[in-house]
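> quick one: sequence plus predicted model below, questions after.
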Amino acid sequence: MSLPFHMAFPVNDLETTKNFYSNTLGCKMGRFTEKWVDFDFFGNQISAHLCNLDLTENIKADVDNVAVPIRHFGAILKWEQWEELKTTLEANNTEFIIEPQVRFQGETSEQATMFFKDPSGNCLEFKAFRDSGQIFSS
């Protein structure tokens, strides 16, 4: 069994961050102060730290003819979880950077993916694989 990872990231408002990660993404909030907050991010610990950075600009790279934000994080979900999150995000009128889609349909590496930003401008990707054994395949 692997242990969870920890990642810290910048945000510009803790209240909107708490609301987004708790209510929209369904992450349980952990410890917090007036400067940071921890979340259970699908079994991993992420820490949002208040700072004064412009997080709106993001470098993109071409991946299979799609402009993908390079600085991003996210989670690999079960297919049903991904569908549920997609429905929740659409119900909340989330603006997608890359619309929810299924790539490599019918192939062994078939996967669902979507990109969007949190309220501070951090880019997130959520994906799901039809066959979880393909996550690390080449």
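Arrived safely, thanks for sending.
> alpha carbons only for contacts and neighbour counts from here, please
Noted.
> can you pull out the strands in this protein?
Under the criterion DSSP state E, the chain carries strands at the ranges 6-11, 28-32, 36-41, 44-50, 60-63, 66-69, 72-77, 96-103, 111-117, 123-129.
> name the residues of the third one that are buried.
The one in question is strand 36-41. Across strand 36-41, burial judged by 16 or more other C-alpha atoms under 10 Å covers 36, 37, 38, 39, 40, 41.
> sorry, back to before: mind putting the strands of the chain in CSV, distance to residue 88 included?
Converted to CSV, these look like this (distance: least, C-alpha to C-alpha, whole Å):
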stretch, distance to residue 88
strand 6-11, 22
strand 28-32, 16
strand 36-41, 16
strand 44-50, 21
strand 60-63, 26
strand 66-69, 22
strand 72-77, 14
strand 96-103, 12
strand 111-117, 13
strand 123-129, 13
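> want to compare, so here's the second one:
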Amino acid sequence: MPLTPFHIAFPVNDLDAARSFYGGLLGCPEGRSSAQWIDFDLFGHQIVAHLKPSAEEKQHHNPVDGHDVPVPHFGVVLSMQVWEALAERLQSAKIRFVIEPYIRFKGEVGEQATMFFLDPAGNALEFKAFADMGQLFAK
């Protein structure tokens, strides 16, 4: 299987500082963003800085396309065919989804298939796919 870009979301307590470090110091081009998160292109991989103001917070979620996305989370960007097969396998296995498989940003720049679920230790995982992989960092 050819290597595909990875995706990781991680908490930060200051989006301006994250923008300065990742965008400025490391030279990562910035993709989509909101008041709660910033996408960066880290050498072809999608990393997302999510605002998490307090370290004491046990669970944190940020709104993305009408869903509460758990932070932190990590995952892989798959081909659409592989993503669809994985979604079917997980649904057949009766996995409890945090966010059911669906198409995010439908009809917009960056349209993508996504799903969230937890591993046995409670770590949030996101698997996503793009019909057009060129949309991964599109604004």
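Thanks, I have the structure now. As the structure is a prediction and not an experimental result, all values here were calculated from the model.
> out of the strands of the first structure, which gets nearest to residue 19 of the first structure?
strand 28-32 (9.8 Å; C-alpha to C-alpha).
> which elements pack onto the closest one?
Packing partners of strand 28-32 of the first structure (3 or more C-alpha pairs under 8 Å, 6 or more residues apart in numbering; DSSP states H and E): strand 36-41.
> which bit of the second structure covers the strand it packs on?
Aligned by TM-score structural alignment, strand 36-41 of the first structure falls on no residue of the second structure.
> tell me which strands and helices that strand is in contact with?
The contact analysis (3+ C-alpha pairs under 8 Å, 6+ apart) places strand 36-41 of the first structure against helix 14-19, strand 28-32, strand 44-50.
> list of residues touching it?
By C-alpha atoms under 8 Å, 6 or more residues apart in numbering, the residues outside strand 36-41 of the first structure that reach it are 14, 18, 21-22, 27-32, 45-50.
> tell me how far residue 63 of the second structure lies from residue 50 of the second structure.
According to C-alpha to C-alpha, to the nearest Å, residue 63 of the second structure stands 10 Å off from residue 50 of the second structure.
> okay, these two: which has more neighbours?
A direct count of neighbours by other C-alpha atoms under 10 Å for residue 63 of the second structure and residue 50 places residue 50 higher, at 28 against 13.
> and the more buried one, which of the three is it?
The local conformation at residue 50 of the second structure, judged by DSSP: H, G, I helix; E, B strand; the rest coil, is strand.
> would you mark the buried spots in stretch 122-129 of the second structure?
For stretch 122-129 of the second structure, a neighbour-count test (16+ other C-alpha under 10 Å) marks 124, 125, 126, 127, 128, 129 as buried.
> want to throw those residues into a markdown table with distance to residue 45 of the second structure?
Formatted as a markdown table, those follow (distance: C-alpha to C-alpha, whole Å):
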| residue | distance to residue 45 of the second structure |
| --- | --- |
| 124 | 19 |
| 125 | 16 |
| 126 | 14 |
| 127 | 14 |
| 128 | 13 |
| 129 | 13 |
